[in-house]
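Colleague: Fold the following for me, if possible:
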Amino acid sequence: MRIYMQTQPVSNESPRYYEIVLQQDLLGGWMLYREWGQQGGRASSKREVYLERDDALTAFAQARDAQVKRGFKVVFSQGLEAPHVR
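Modeller: Now for the predicted structure:
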């Protein structure tokens, strides 16, 4: 799953962005990757590993919601499907 968000550009500055990616690793765990910064400038990133899919999905939703509250708008999303049925 992937979400790319941006803020509205302010005066002559480039917009800020925030990207969140959730993917399963080769050992069955889940990696939540976040990257943020100013478009065309330096970026920061953070990676977190989760053993359970539900925990990873919760962290993904919390990260998304926190950025929406800060004024980011979703520009692109991919792979947001219903949870697996076991």
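
Colleague: switch to C-alpha atoms for all contacts and neighbour counts from now on
Modeller: Will do.

Colleague: which helices and strands does the helix or strand where S44 lies pack with?
Modeller: In this assignment (DSSP states H and E), S44 forms part of strand 43-50. Under the contact criterion of 3 or more Cα pairs under 8 Å, 6 or more residues apart in numbering; DSSP states H and E, strand 43-50 touches strand 30-38.

Colleague: another one to check against the first:
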Amino acid sequence: MLSLWLHRQDPTRNMNRFYRLYVSADLLGGWCVVREWGRHGAAGQVRRDLYASPEDAQAAGQRLARQKLRRGYRPALGTPLPAELLGAATG
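Modeller: Just a heads-up that it's a prediction; the model follows:
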């Protein structure tokens, strides 16, 4: 299942953000995409979106990850980017 730690830094704009995205099973038998985001060193926000199947949740997570990669977010140091998202990071 998808699990990503992304960050976006631009000292000239005082930008130091993080974005965590992962797909997980919930306690009621469904699946969810969990997003956490904010500024490094501060309390962030969390959002959980529910899906009926792991395939739907995985597809939604990949779609969100591609959006963030297009906006300039990059994997945190030492964190590999899944193969299905490699094209989104370069263009």
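
Colleague: Can you give the structural similarity as a TM-score?
Modeller: The TM-score (TM-score structural alignment, normalised by the length of structure 1) is 0.77; 79 aligned residues with a Cα RMSD of 2.2 Å.

Colleague: quick one, what contacts R34 of structure 1?
Modeller: Shown in contact with R34 of structure 1 (Cα atoms under 8 Å, 6 or more residues apart in numbering): 18-21, 45-47.

Colleague: how much space between it and L27 of structure 1?
Modeller: 20 Å (Cα to Cα, to the nearest Å).

Colleague: now the farthest one out in structure 2, which residue is it?
Modeller: For structure 2, the largest distance from the centre (Cα atoms, centre = their mean) belongs to T12, which lies 24.0 Å off.

Colleague: Just to be sure, that one is in a strand?
Modeller: No - if the criterion is DSSP: H, G, I helix; E, B strand; the rest coil, then T12 of structure 2 is helix and not within a strand.

Colleague: From S24 of structure 2, how far off is it?
Modeller: 36 Å.

Colleague: buried stuff in the next helix or strand along the chain from the strand holding S44 of structure 1?
Modeller: Once strand 43-50 of structure 1 ends, the next helix or strand along the chain (criterion: DSSP H and E) is helix 53-69. Residues of helix 53-69 of structure 1 classed as buried: 53, 56-57, 59-60, 63-64, 67 (neighbour count, 16 or more other Cα atoms under 10 Å).

Colleague: and of those, the nearest to Q38 of structure 1?
Modeller: Q67 (14.3 Å; Cα to Cα).

Colleague: hang on, the earlier thing: any buried residues in the strand holding S44 of structure 1, and which?
Modeller: 49-50.

Colleague: average distance between it and structure 2?
Modeller: In this overlay with structure 2, the average offset of strand 43-50 of structure 1 from its partner residues is 0.8 Å by mean Cα distance after the TM-score superposition for structure 1.

Colleague: And stretch 55-67 of structure 1, by the same measure?
Modeller: With mean Cα distance after the TM-score superposition for structure 1, stretch 55-67 of structure 1 averages 0.6 Å from its match.
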